[in-house]
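Student: sequence first, then the predicted structure, then my questions.
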Amino acid sequence: MAGSETDRFWKEFASRHWEQEPLSLPSSPVQLGIGDEELLRALVLAADPENRLEGSGLPKVVVTVDGRTQPIDTRVFLPLAEDGSLDDYLARVDRHMRDHEWSVAVSGLHAVSAPLWDRAKRMSDDVFRWTGTRVAGRVDIDTFIGRYTSTNVGVHVDHAGNFGFTLRGRKTLLTWAPEHAEQVPQHTADYASARGLADVLVGEPGALTYFPSRQLHVGESPDAVAVNVNIAFFTRSDPAAVVLEAVGGLLGRARPAGEPGADAHVADGIPAPTAATLDALVGLSRGEIEDAVWEHSMRALTSGGLGVGRPSESPVPVPRDARVRLADEVVLRQRTLADGRRGVAVQGHTVKVADHPRLEAALTALACGDTLDLGQWERDTDSAAVPLLHAVLLRLSAWRATRVESAESGTVRSAGPVL
């Protein structure tokens, strides 16, 4: 019954709401499915700058007090060691800020939490399955916590379709269709004159809200602390940025040891560090650039648009007589790289190993949804391919990309995410 109810929801959502009109359900068959403990853990990890992923800047924390973004130490606004629960954390911060409005916004929670990564990926897969749409931009899972009269930036457009789940309190969202843009004051909290034109979405525990990417919106939670977790689908993308980011990563790795400082000799009007970067750029081959762009693109494709790899867990060696297949909804792509190695992309990660035709064939079978009998495969294959495949499978297990069935017991030894 639950499955058919969920199917009915998605069918109606795809036909009436996706990128068309807002939705507010007081009780929804689609829930976040992430408990207080995991959200608290993700916030603790997000509070430590050491956990920010290089190149992505995620997770990102923004704190506001009385509507102003604070260039201050944000640690007091995030969970501390003495906070035993989500409610303890919320009560502590609200006591500290009892005479002020406050909010904490943390984006990119999927960069530090595997359960949140899995949940956002599943939502992305569901949207794609029912609407046929993979957004051009990125997918993000974030939280917005606080007690505030209105979102600090006022009425605004994110260019992201937004699913909202409320874990605590009550959050009201006012949204306006883009055709009302000229009648709605934007980037200000003074929008009372346009309130009558708004669709009102109510977020409470058990409810679901959604608004399309072009919708103007503002949030309100003035009476008590609200905790919202949002899964956002950004619709804007710059193809040139993909190439620039990929090439920038290559240049970062190619930077020679002992690179001259910023005050080094300037030749022909070009600072020496810049000249060194230009030399490194000229030295890149077309194949190297294509590989970097492929890896960047596969990070997005295999993560459902999340753009970062699933946080790794302890790898589980795969028995040599096991049966292996990809976990449900896992996407695997592969490529022969310019240096002759095989690149394998899955769950937002890439692993690179020596190439072998039998390795390529085995990975192709997995990518097509086949189950690989490793014992039979080893008997039929070149022995040189065996350690290569097991090296890949070990990495895949750390990203929970496979389901492995022991030949002896018939039980699953390791598995992908279960939601």
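Tutor: Now that the structure is in, tell me what you want to look at.
Student: switch to C-alpha atoms for all contacts and neighbour counts from now on
Tutor: Noted.
Student: do a quick rundown of the helices in the stretch 151-300 of the chain.
Tutor: 239-254, 272-282, 286-301 (DSSP state H, counting those that start in this stretch).
Student: can you pull the buried residues of the shortest one?
Tutor: When burial is assessed from 16 or more other C-alpha atoms under 10 Å, helix 272-282 yields the following buried residues: 272, 273, 276, 277, 280, 281.
Student: quick one: closest of the helices of the stretch 151-300 of the chain to residue 50.
Tutor: helix 239-254 (19.6 Å; C-alpha to C-alpha).
Student: before we move on, back to that, looking at the helices of the stretch 151-300 of the chain, which is buried most?
Tutor: helix 286-301 (a mean of 19; mean count of other C-alpha atoms under 10 Å).
Student: just checking, what packs against that helix?
Tutor: helix 239-254, strand 342-346, strand 349-353 (3 or more C-alpha pairs under 8 Å, 6 or more residues apart in numbering; DSSP states H and E).
Student: below is structure B, check it against A:
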Amino acid sequence: MLNVTSPEFVTKVWRREVAELATCSVTPPVAALPDCLNEFLKAARGASKTPGQAEAVTVIDGQRSDSLETSQMFDPDLDADMDTYIQRIETKMAGRFWNTAYFGLPAVNAEFWDFAKAFADLVAQALGHRPGGRVDIDCFVGRYEWTHTGAHVDYADNFAFTARPGKVMLTWPSSVSGVAGAKWPEYNTFRDQSTPLKNLPDRIAYFPYDTYHVAESPEEVSLNMNLAFWDDCRDTGKVVDRVRHALNSKGPKRAPIGINGATTLAVEDADNLNTLRRLVSQGDVERWMAESALRRESSSRLGVPRPISGPVGLAAEVSLLPTAGLQWYVSESREWMMLGGNGHVAQMPFDRQLLDDLASLVDGGTVEVGSLASDATLGRVLQSLAKWGVVGPPAQTAGQ
């Protein structure tokens, strides 16, 4: 089997065809799944608020539940681990088919955030560029006849990691006519044209962004995590939407009769022009663009900040952690700057010394925290960077 970092994968497989790839050094933190999935349950019960990217969906006997079935979700009060969770639901279902999908794992769990970023960096190094869309991880658990949506396209390049086998993914290239949307038993007509991907723990199942696919796991409860590289990035559109929201799109109730010759802008247009000038001159648009770019790029395009759980102390000596993302942007006016670390973003006044200190960190330098003045800007910034998971004890110190 090919490795995801091999030249053959890049030149012959990526965005061209499905493949079963060899596992690599970057593996999903399966042991963290209980804590991760518990965040979805807490959100469903109103005990916490999950980001917009995080969502859970329950399907029973091929029908999606209108409301989220919290009894189908991992519950730490009932489930000691993933095995007991699966056994509980299997007993409850008494032979019925079921599956629960958890979308947006990096938005709620730091270990899955770290895994997604590390794998995204691995793929980017192999390709020589980053795919343009966002990166995310979904988790699928259940015993089900077929994906309830039928044969569909994700518009994302998918790498599927398996913790429990049983699932087979039927895939078709986009050139196969008529398979789109086909459900059971209709898609059986196209089965002989499909390429099945086995989801097994000893391999990574890959399929390109435009591949039609449907999953089957009728005999065993399978547990899979899909890392997706989405085809498009909507961040630019979000900035445009913010500008559009600031403008008045309604025309006048009454308009002048008008005469030939010179004219002036309508009141509404003049107001919008002044609003645009203000948004640009006061730096609003620049700030929106910088914040969007830093959140996206310092997270390797996960687009969500690394989750923070509990207080994080600052070690006596710190350096940039190996997998961390740290970037900054200086405004055109040089009045302010913006710092991005692992998807977190903060704005502050422009500080030349701070820029030099940050550049030293990126170049592999360390900082003796105790030697900093009590009012040093760098000290306050390091506190935030430690909380964001960007800096920590140097490798040789951490291992002692």
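Tutor: Received it, and whenever you're ready, just let me know what you need. Worth saying up front: this structure is predicted, and the values here are computed from it rather than measured.
Student: in CSV, list the buried residues of helix 272-282 of the first structure along with distance to residue 173 of the first structure.
Tutor: Shown next, in CSV, are the buried residues of helix 272-282 of the first structure (distance: C-alpha to C-alpha, whole Å):
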residue, distance to residue 173 of the first structure
272, 52
273, 49
276, 51
277, 48
280, 50
281, 48
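Student: so what corresponds to residue 220 of the first structure in the second structure?
Tutor: Aligning on TM-score structural alignment places residue 220 of the first structure opposite residue 216 in the second structure.
Student: contact partners for its match?
Tutor: 144, 145, 146, 147, 167, 168, 169, 170 (C-alpha atoms under 8 Å, 6 or more residues apart in numbering).
Student: what's the third one aligned with over in the first structure?
Tutor: For residue 146 of the second structure, the aligned residue in the first structure is residue 150 (criterion: TM-score structural alignment).
Student: tell me, how many residues neighbour its match?
Tutor: 24 (other C-alpha atoms under 10 Å).
Student: may I ask you to name the longest strand in the second structure?
Tutor: strand 212-230 (DSSP state E).
Student: the aligned residue in the first structure for residue 237 of the second structure: what's it in contact with?
Tutor: Matched by TM-score structural alignment, residue 237 of the second structure corresponds to residue 241 in the first structure. Listed by C-alpha under 8 Å, 6+ apart, residue 241 of the first structure has no contact partners.
Student: what comes up buried for stretch 354-361 of the second structure?
Tutor: Quick answer for stretch 354-361 of the second structure (16+ other C-alpha under 10 Å): 355, 358, 361.
Student: with adjacent residues omitted, what lies nearest to the most centrally placed residue in the first structure?
Tutor: Nearest to the mean C-alpha position of the first structure, counting by C-alpha atoms, centre = their mean, stands residue 306 at 3.2 Å. Leaving aside its chain neighbours, residue 306 of the first structure sits nearest to residue 139 (4.7 Å; criterion: C-alpha to C-alpha, 6 or more residues apart in numbering).
Student: how about the one you found, what's its partner in the second structure?
Tutor: Checking with TM-score structural alignment, residue 139 of the first structure has residue 135 as its match.
Student: now do residue 11 of the first structure
Tutor: Match for residue 11 of the first structure (TM-score structural alignment): residue 7.
Student: enumerate every residue touching the aligned partner of residue 125 of the first structure in the second structure.
Tutor: Per TM-score structural alignment, the equivalent position to residue 125 of the first structure in the second structure is residue 121. In this structure, residue 121 of the second structure makes contact with residue 300, judged by C-alpha under 8 Å, 6+ apart.
Student: surely residue 121 of the second structure is in a helix?
Tutor: Yes - per DSSP: H, G, I helix; E, B strand; the rest coil, residue 121 of the second structure lies within a helix segment.
Student: quick one on the thing from earlier: so for residue 293 of the first structure, which of the helices and strands packed on helix 286-301 of the first structure sits nearest?
Tutor: Of those, nearest to residue 293 of the first structure by C-alpha to C-alpha is helix 239-254, at 5.4 Å.
Student: roughly how far is that closest one from the heart of the chain?
Tutor: Chain-centre distance of helix 239-254 of the first structure: 20 Å, with C-alpha atoms, centre = their mean, to the nearest Å.
Student: again, but for stretch 162-182 of the first structure
Tutor: 21 Å.
Student: how long is that stretch end to end?
Tutor: With C-alpha to C-alpha, to the nearest Å applied, stretch 162-182 of the first structure spans 22 Å between its terminal residues.
Student: give me the buried positions along it.
Tutor: 162-177.
Student: what's in contact with it?
Tutor: The contact list for stretch 162-182 of the first structure (C-alpha under 8 Å, 6+ apart) reads 21-22, 31-32, 195, 197-221, 224-233.
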